[in-house]
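Undergrad: following is a predicted model, sequence given first.
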Amino acid sequence: MAHVATARTKARKRALDLLFAAEARGLSAGDLLDQQIAEGQVPNNPFTVKIVRGVVTDAERIDALITAFAKDWSLTRMPAVDRNVLRIGVWELLDGDVASEVAISEATALVTELSTDDSPSFVNGVLAAVAKDLARA
């Protein structure tokens, strides 16, 4: 089945663009989002804002979970796209607004489109391990 681009899928891609751009510029994603909103570049979907603010707010816990389950990969060693897609995916798992399967599927689809050939299985594996751990908690 082909991946259908829903409004939330587009919001995740926009959030990824913001997180990636902020990291590349050495800025806080929250600051970049605030700057864009101040300049009238408000994201079309409020879900984009919710994702970015959530990832920024929970950054320490999100990065700790990624680090714990990304076997033999440090955050700095990961491709920037993978690192930021994982942050979005882990935030969605923590947020609980969508089923973990949906969060994992959406993250995997993003890296399939935007990253390396190895990225989908890597991201899927890390997020599945995080989801399993959170389910035990």
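TA: In hand now; what should we look at? Keep in mind it's a predicted model, so treat the numbers as computed, not measured.
Undergrad: contacts and neighbour counts: CA atoms only from here.
TA: Will do.
Undergrad: starting at the chain centroid, how far to stretch 64-74?
TA: Distance of stretch 64-74 from its chain centroid, counting by CA atoms, centre = their mean, to the nearest Å, is 15 Å.
Undergrad: can you measure across it, start residue to end residue?
TA: Across stretch 64-74, the straight-line distance between its terminal residues is 10 Å, by CA to CA, to the nearest Å.
Undergrad: does the one residue sitting closest to the centre of the chain count as helix, strand or coil?
TA: For the chain, the residue lying nearest the average C-alpha position, counting by CA atoms, centre = their mean, turns out to be Ile88 (1.9 Å). For Ile88, the reduced secondary structure class is helix; criterion used: DSSP: H, G, I helix; E, B strand; the rest coil.
Undergrad: my read is that it contacts Thr57, right?
TA: No: using CA atoms under 8 Å, Ile88 is not in contact with Thr57; the gap is 12.0 Å.
Undergrad: thinking again about what came up before, state the distance from the residue nearest to the centre of the chain to Arg14.
TA: 11 Å.
Undergrad: next up, the contacts around the residue nearest to the centre of the chain.
TA: With contact set as CA atoms under 8 Å, 6 or more residues apart in numbering, Ile88 has these partners: Arg12, Leu16, Ile51, Val55, Ala107.
Undergrad: this is the comparison structure:
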Amino acid sequence: MNRRKSREIATRLLFEMSINKESYVDIIENFRENTEEKIEDIDFEYVIRVLKGVSENEAYINETISKYLVKWKLERLPKMNLAILKMASYEILFEEDIPNKVTINEAIELAKRYGDDNAPSFINGVLNNLIKK
């Protein structure tokens, strides 16, 4: 199973949750039924853990992210940037077996792929400040 691919899927599903206002259970079920991704390449245990963890701890994660936003409000962030920040913040705060530097590097790669030109440096700055707490 590919953790990078699973992390990307988790982030895309967090983005979808923010748009569709669906539960993580419904989002995952819909993804499994309609995906063209190779299922065997995805660590669904990880994806479910991230989506469930972000859902159950959303207020805390949002509050934590908000502390490190400079001249931004959480609700004004592009939804994909917020999804990347939520995934990475969840990993930093709750997944002790994943090194913070790995999480940040993966978040930057997702920002390069899905964000605007400023997204990688913005996400890097927020997450680096978060790990210094």
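TA: Looks like it came in fine. As the structure is a prediction and not an experimental result, all values here were calculated from the model.
Undergrad: in whichever helix or strand Asp63 of structure 1 is part of, what's buried?
TA: Asp63 of structure 1 is part of helix 59-69, with elements assigned from DSSP states H and E. Using 16 or more other CA atoms under 10 Å as the burial criterion, the residues of helix 59-69 of structure 1 that qualify are Ile62, Asp63, Leu65, Ile66, Phe69.
Undergrad: give the aligned range of the helix ranked longest in structure 2 in structure 1.
TA: Using DSSP state H to assign secondary structure, the helix with the most residues in structure 2 is helix 3-20. Structural correspondence for helix 3-20 of structure 2: residues 8-25 of structure 1, per TM-score structural alignment.
Undergrad: run the chain-centre distance for the matching stretch.
TA: A distance of 8 Å separates the C-alpha centroid of stretch 8-25 of structure 1 from that of its chain, computed with CA atoms, centre = their mean.
Undergrad: average distance between that stretch and structure 2?
TA: When structure 2 is superposed, stretch 8-25 of structure 1 averages 0.9 Å from its matched positions, counting by mean CA distance after the TM-score superposition for structure 1.
Undergrad: quick check, Ala128 of structure 1 in contact with Ile104.
TA: Yes: taking CA under 8 Å as the definition, Ala128 of structure 1 is a contact partner of Ile104 at 7.0 Å.
Undergrad: more crowded one of these two?
TA: Here Ala128 of structure 1 and Ile104 are set side by side on neighbour count (other CA atoms under 10 Å), and the busier one is Ile104, at 26 against 20.
Undergrad: ok, and what's touching the strand or helix carrying that one?
TA: Here Ile104 of structure 1 sits within helix 100-114, counting by DSSP H and E. Counting contacts by CA under 8 Å, 6+ apart, the residues outside helix 100-114 of structure 1 that touch it are 3, 9, 13, 81-82, 85-86, 88-89, 92-93, 119-121, 123-124, 127-128, 131.
Undergrad: show me what the helix or strand following that helix is packed against.
TA: Proceeding N to C from helix 100-114 of structure 1, the next assigned helix or strand is helix 119-136, under DSSP H and E. Using 3 or more CA pairs under 8 Å, 6 or more residues apart in numbering; DSSP states H and E as the contact definition, the elements that helix 119-136 of structure 1 packs against are helix 59-69, helix 80-95, helix 100-114.
Undergrad: a markdown table for the ones you listed, including distance to Arg136 of structure 1?
TA: Shown next, in a markdown table, are those (distance: least, CA to CA, whole Å):
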| stretch | distance to Arg136 of structure 1 |
| --- | --- |
| helix 59-69 | 14 |
| helix 80-95 | 13 |
| helix 100-114 | 13 |
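Undergrad: about what we covered before: relative to helix 79-94, how tilted is the longest helix of structure 2?
TA: Compare the direction of helix 3-20 of structure 2 with that of helix 79-94 by axes from the mean of the first three to the mean of the last three CA atoms, to 10 degrees and you get 120 degrees.
Undergrad: please consider this matter closed, and thank you.
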